[in-house]
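>>> Mind looking at a prediction? Sequence and model below.
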Amino acid sequence: MTAGSNDKSPWWQSAVIYEVALISFQDSDGDGKGDLAGLISRIGYLKWLGIDAVWLTPIYKSPFRDLGYDISDYCAIDPAFGNLGTFDALLTALHEAGIRLVLDLVPNHTADDHEWFVESRSSRNSAKADWYIWAEAAENGGPPNNWLSRFGGSAWEWCEARRQYYYHSFLVEQPDLNWRNAEVRAALADVMRFWLDRGVDGFRVDASAVLIKDAHLRDNPPNPEAAGKPPPQRHTPVFTDDRPETMHCIEFIRGVIDEYPGRLLCGEVQGKTDRIGHFYGTERPRLHLPLNFALLDTPWDALPLQATIDAYFNALPEDAWPVWVIGGHDKPRVASKIGEAQMRVLAMLLMTLKGTPFLYMGDEIGRKRVSIAPDRVRDPFEKLVPGFGLCRDPERAPMRWDASANGGFTNGRPWLPLDPEDSANVSGQQGDERSMLALFRALMAARRENACLLRGRYEPLRSQSDVLAFRRVADGQEILVALNIAAEPRKWHWQGSGHLLLSTYLDQASRSLPDASIQLRGNEGVIITLAPR
């Protein structure tokens, strides 16, 4: 059954969404940094792969201290990436290819050279004096409270011009906006409309859980689990993260999105799985898709995975649409955690679970973490909080398109080193019909062509003997998914007459199965269709 006929559901429910860190995707002018023109040149690849939407990390004007999440002008393209004309050309080319575009929205903070902050810090009486979070010094002249920056040290920085401290959740050069100020909310709404009017298909909201901080500036309590963790985690962020008022901010952002039919609002959230429902909203809508990294954060074993998936589905509000993410610019490469063989199994899991799959550029070739020498580190977290193995540069290294020295990414010196020339690359895998890339492409096609995989309800089966199993059911059609999480063979049984649709090995033609069992090879996943009962 082909998906899409008479389907009135939102486009993102059937989409595969692909995150692109633009600076590392494709360079077009030899400066060693990816750009909009480079992305335009790779649209053919995205269409061939089967991508339905691209989510771009920030492309706005920025001093680029933290991958562009420090924004100087929300309505301008950074010159390193191009200009608004190039952006419009990109949007047109993507839409012509049937691919939508989602931009990063960074509503929590700006760069310290943004004109809003320049005015705000100039005087307590300036027109934008209350656009950021300012507070008086403590009695001893120090910071107002014990709140910590995620990049180390106090989250408060002294401003001599105002004789006050300003708050920064992240870098000292990233002051937090004051979301309690109606003018700030209106200004950010105008930013959204600027891009929505140009035709973008939605936003991914950065740091959506930290938009509001405690009005009383109460100290955060000690974190009883802080041992061995980076210094910023020595307190539990009760009064700075995931405050109840934050949901009103998300509702406001959703209200702007809803002015434009068919646009998506997804977002970075935090907290345990049982908190995920709050970000969807009940009485008032919030995010369409709160990003769910549970598959990345769970031990790679059938029983913990079974429990994680069950807990996530049980936490969803009624009619909420699930979402699964296996990579990102802030997350360690999953292939480095579970290995290449099990990465194929994860690919099948991602594309067969009910919900919208998100992957990060390079996941489709099983890319692993890139080794970054100390003198090439660019990640400000690693520079400010070193020694905890949390540097994000290994994930942000440029895309390897071929086996050449610079990987087909640039003719210049890459802004970050690439992995070795014999590492996984797109060109090599495009020529291999059983490669990781071929598997991702085949799975996307199977998902797109089977309404049961797109819309069918998820029904868990008992996972045992290292086999994670479930079924998808819709309109009399049943599909079984069995994933061998072990490196050794496992026998797996089911009820009913089956037909093998796809194996992660990509070495078997679609065929009928002689009985209701199959010998799963080590590290093998299969999709089996059942005859109607």
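Alright, I've got the coordinates.
>>> from here on, contacts and neighbour counts on C-alpha atoms
Fine.
>>> List the contacts of Glu524.
344-345, 483-485, 503-505 (Cα atoms under 8 Å, 6 or more residues apart in numbering).
>>> who wins for neighbours among these?
Taking other Cα atoms under 10 Å as the neighbour criterion, Leu483 ranks highest of the contacts of Glu524 with 30 neighbours.
>>> how would you label it: helix, strand or coil?
strand (DSSP: H, G, I helix; E, B strand; the rest coil).
>>> doesn't Gly525 make contact with it?
Yes: under the criterion of Cα atoms under 8 Å, Leu483 makes contact with Gly525 at 4.1 Å.
>>> how far away is Thr246 from Val184?
Relative to Val184, Thr246 is positioned 15 Å away (Cα to Cα, to the nearest Å).
>>> Please apply the same query to Phe87.
26 Å.
>>> ok, back up a step: which neighbours do Leu483 and Gly525 share?
Shared contacts of Leu483 and Gly525, defined by Cα under 8 Å, 6+ apart, comprise Val345.
>>> next up, a second structure to put side by side with the first:
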Amino acid sequence: MRRADALAGHGEQPWWWDAVCYQVDVGSFADGDGDGIGDLAGLTSRLGYLELLGVDAVVLAGAAGLDPAAGPFAELLGVAHDSGMRVMLSLDVDPARSDPASVLWPWLEHGADGFHLAPRPDSADAIGAALAGHPDRVVIGSGPGDWHLSFNLDLAVAGFDADRVRKAITDVLAAPGPRPAWAMASRDTEQSRDDAALTPVRAMALVQLALPGAVCLRHGEELGLPGTQRVRMPWEGDRPPFGFSDADADWSSIPADWVSFTAEAQLEDEASTLSLYRHALETRGTHPAFTGDEVEWFGAPPGCFAFRRAGTTLICALNTSPEPVPLPPGEVVLSSRPVGPGELPPGTAAWLV
């Protein structure tokens, strides 16, 4: 059972408190009707994968052309709810161009569970008024506002440097306002995804998932895919488009060497990035040490840090230095790369209890 469901069932915290929110670029996720463009039918057919991954909410991006009153959205919502997942919308809301109520209400009336909004700084009050009649819906916002969760990319901006990452974490947790929703993938640039490039990606995933608050993943992030704006999800097979679509089209924009990045290939590989995310989300959602809303910092060698979730036994250690360092005391529950006896290798993060 996911932690969001468990907490909701025991009345401790709302489902979104430590939720895993998975943003899907609808047009690039899965093509259900064979026209070469991703759609809601394709997403619905792949919800089993998201349930296996351990997702609490699916956030639909690229929803401008979607109809909340149409059958595909109702079907998606029904299948997701039956699987214990919520469905949210990622929308741009600007009162200078439109009334927020006119944008949000059609989705609210047809059962959407909430929104990830990118409003202008002066639009928070208008959005709050639009949602006043729907107190059970969740809002992830950016910047000032009366949101449930505050989206931030501070970890991504910090890069792979222990001191800068620690400062980013400290600053976010110390800031007043909503509970944080940590995000890593901005996909602004092309970059390789060989083993060396994936080392900091995997380590930072464990740091992100160890922190108090919700997390926002973007589709393909769990596969370690390169940093492009609209990545077509590679599902299976040995050639492009790797199960994304049945359309007979030019798929030359999808690298042929992504065969090792498909969900199918990585599910069968216990050392893959997808397997790391699956194990991390399962541990995060079920292990009793993943509670506590503050972190306590330990002393650590240069280029490293270690923190404990306050009031628990969970320790997250990160080594961004070029040399191995001693592991903190405890049992290693999960590590981004194999660890030796008592040592945390360079470019590695580990969870200990």
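The structure has been received and is ready for your questions. Everything quoted here is computed from the prediction, not taken from an experiment.
>>> still on that earlier bit, so can I have JSON lines of the contacts of Glu524 of structure 1 showing distance to Tyr167 of structure 1?
Below are the contacts of Glu524 of structure 1 laid out as JSON lines (distance: Cα to Cα, whole Å):
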{"residue": "Arg344", "distance to Tyr167 of structure 1": "44"}
{"residue": "Val345", "distance to Tyr167 of structure 1": "44"}
{"residue": "Leu483", "distance to Tyr167 of structure 1": "47"}
{"residue": "Asn484", "distance to Tyr167 of structure 1": "49"}
{"residue": "Ile485", "distance to Tyr167 of structure 1": "46"}
{"residue": "Ser503", "distance to Tyr167 of structure 1": "52"}
{"residue": "Thr504", "distance to Tyr167 of structure 1": "49"}
{"residue": "Tyr505", "distance to Tyr167 of structure 1": "52"}
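>>> those strands in the stretch 1-150 of structure 2, which residues are they?
Under the criterion DSSP state E, counting those that start in this stretch, the stretch 1-150 of structure 2 contains strands at 20-25, 57-61, 86-91, 114-117, 138-141, 149-152.
>>> Compare these and report which one is nearest to Pro240 of structure 2.
strand 20-25 (18.5 Å; Cα to Cα).
>>> Read off where the closest one ends up in structure 1.
With TM-score structural alignment applied, strand 20-25 of structure 2 matches the range 16-21 in structure 1.
>>> Check the offset of the matching stretch from the chain's centre.
Relative to its chain's centre, stretch 16-21 of structure 1 lies at 8 Å (Cα atoms, centre = their mean, to the nearest Å).
>>> what's the answer for stretch 360-367 of structure 1, then?
That offset, for stretch 360-367 of structure 1, works out to 13 Å (Cα atoms, centre = their mean).
>>> Show me the contact partners of it.
Contacts for stretch 360-367 of structure 1 (Cα under 8 Å, 6+ apart): 18-21, 25, 326-329, 333, 335-336, 340, 343, 399-400, 424-426, 429, 435-437, 440.
>>> Can you list which of those residues are found in helices?
Members of these lying in helices (criterion: DSSP state H): 335-336, 340, 343, 426, 429, 436-437, 440.
>>> Go through those residues and name the one nearest Arg100 of structure 1.
Taking Cα to Cα as the measure, Arg100 of structure 1 sits nearest to Phe440 out of those, at 19.4 Å.
>>> Leu305 of structure 1 pairs with which position in structure 2?
Aligned partner of Leu305 of structure 1 by TM-score structural alignment: Val165.
>>> what about its match, how many neighbours?
By other Cα under 10 Å, neighbour count at Val165 of structure 2 equals 22.
>>> which residues touch it?
Residues in contact with Val165 of structure 2 (Cα under 8 Å, 6+ apart) are 155, 158-159.
>>> go again using 10 Å as the cut-off
By Cα atoms under 10 Å, 6 or more residues apart in numbering, the contact set of Val165 of structure 2 is 154-159, 171, 204, 207, 304-305, 318.
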